[in-house]
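Peer 1: Sequence first, predicted model second:
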Amino acid sequence: MDRQADRPGARRRSRFFLELGPILADHIAQHVRLNTPDENGETRRQRNERFGLPAVDPDTVNPDFEYLLEWFWDISAGRSHGFSGPNPLSMTEIANWSTLTGTVVRREELSILRAMDGAFMSAIAKEQAEVTERQKSGA
C-alpha cells in the first residue's frame, strides 16, 4: 500500500502533475508541427520566415518544469525508428535513460513523459499524413 498517496499533499501534487501533463504534451505537439521538415526539407518555421510571417513559438513553459522538456528531448534522441518513422518510447528506454543518467523519475513525471511521447507520436503521424496527402495531390 502506498501510504504517500493517502496524504493530502500527495493528492494535490498528483492532481497538479495530471494538469501539467496536457500542457507539456501540447508544447511538444506545437514543437513538432513547427520544426518537422516537409517533403522538401523545409519546416513550417522556415516557411513562415521565408514569407515574412511572424515567428510562432510553442507556448512558454514554467521554468520550474522545463526539466521535463529537457528529459523528454534527451530520451527522445535515443528512440528507435522503424520503416514508417520514430517508434514510441518504451518503458525500457526510459528506465535505461534513468539508470544511465542517474535521474530519479517519479511516477507522476513518468506519466507526463508518456503523455508527451503520445503527443509527439500523434503530431509526427499527422505531419506524415499531410506530406502523403500533398504528394498524392501533386501540390
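Peer 2: The structure has been received and is ready for your questions. Numbers count the residues shown, from 1 in each chain.
Peer 1: Going by C-alpha atoms from here, please, whenever you check contacts or count neighbours.
Peer 2: OK.
Peer 1: in the protein, which helix has the most residues?
Peer 2: For the chain, the helix that runs over the most residues, judged by DSSP state H, is helix 107-137.
Peer 1: now that one: how far from the chain's centre is it?
Peer 2: Centroid separation between helix 107-137 and its chain, computed with Cα atoms, centre = their mean, to the nearest Å, is 8 Å.
Peer 1: Summarise which helices and strands it is packed against.
Peer 2: helix 8-35, helix 66-76 (3 or more Cα pairs under 8 Å, 6 or more residues apart in numbering; DSSP states H and E).
Peer 1: Next up, a structure to set beside the first:
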Amino acid sequence: MAVRAGQPVHRHGCEFFGDGAARLLWHAEHEFDRRRPLKNGGTLADAYAQFKRQTGREHPDDKPSCDLPDHMRYLWEWFAEISACRPVSQAGMLPVPATEIRAWEDLRRIRLEPWEVDVLRGLDALFLRINAADRAG
C-alpha cells in the first residue's frame, strides 16, 4: 500500500503516526527534489544557494520544507540506509526489493511493523517518481 498525505498509513496504524507519515513524506518530497542531480552536475539546492549568494534573497521557487517530525526521524534515517542497496539498471534506479528490506532487517536485528514498511515503500516510490521526472525532462 502506498502512503499518501491524508490517508491512513496502515489499516491498523495510529493517527499520530499517520499524520507523522504525511509530514515525513512532505519533508522527503522537498529534500528529494532539492537533492536531485541537475544536468550541469549540481543539485537544485546548489542552484538555490548560488541564487541567494548572488542576490541576497531566497529563490522564488525554493518552497519551504515541512519539519521532519522527531518521532519519524528514525524512518528517514532507515530509508537512507535501505535506499543505498537500491538496484540500478540501464533505465535508471529501480525500487528497493522486499528482499533487500528483509536483509536490512536481519543485519540490523530489527523487525519492521507493517505500517513502517508502508512508509518506507512510500518514501521509495516518491524518491523514484521525483528522480524519474528529472530523467524524462
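Peer 2: That came through, no problem. Values in this document were obtained by computation on a predicted structure and should not be read as measured data.
Peer 1: Enumerate the positions of stretch 105-124 of structure 2 that are buried.
Peer 2: For stretch 105-124 of structure 2, the neighbour count (16 or more other Cα atoms under 10 Å) marks 115-124 as buried.
Peer 1: I meant to write stretch 130-137 of structure 2 there.
Peer 2: residue 131.
Peer 1: what sits up against that stretch?
Peer 2: By Cα atoms under 8 Å, 6 or more residues apart in numbering, the list of residues contacting stretch 130-137 of structure 2 from outside reads 29, 32-33, 36, 38.
Peer 1: Now for these: which two are most distant?
Peer 2: Taking Cα to Cα, the two most distant members of those are 29 and 38; they sit 16.2 Å apart.
Peer 1: Look at these two and report which has more neighbours.
Peer 2: residue 29 (19 against 15; other Cα atoms under 10 Å).
Peer 1: List the contacts of the more buried one.
Peer 2: So, once contact is read as Cα under 8 Å, 6+ apart, residue 29 of structure 2 ends up touching 126-127, 130.
Peer 1: That one matches what in structure 1?
Peer 2: Aligned by TM-score structural alignment, residue 29 of structure 2 pairs with residue 29 of structure 1.
Peer 1: and the gap between that match and residue 69 of structure 1?
Peer 2: 12 Å (Cα to Cα, to the nearest Å).
Peer 1: same thing with residue 31 of structure 1?
Peer 2: From residue 31 of structure 1 to residue 69 of structure 1 the distance is 11 Å (Cα to Cα).
Peer 1: do residue 51 of structure 1 as well
Peer 2: 30 Å.
Peer 1: More neighbours: which of those two?
Peer 2: Relative neighbour count places residue 69 above the other of residue 51 of structure 1 and residue 69, with 18 against 8, counting by other Cα under 10 Å.
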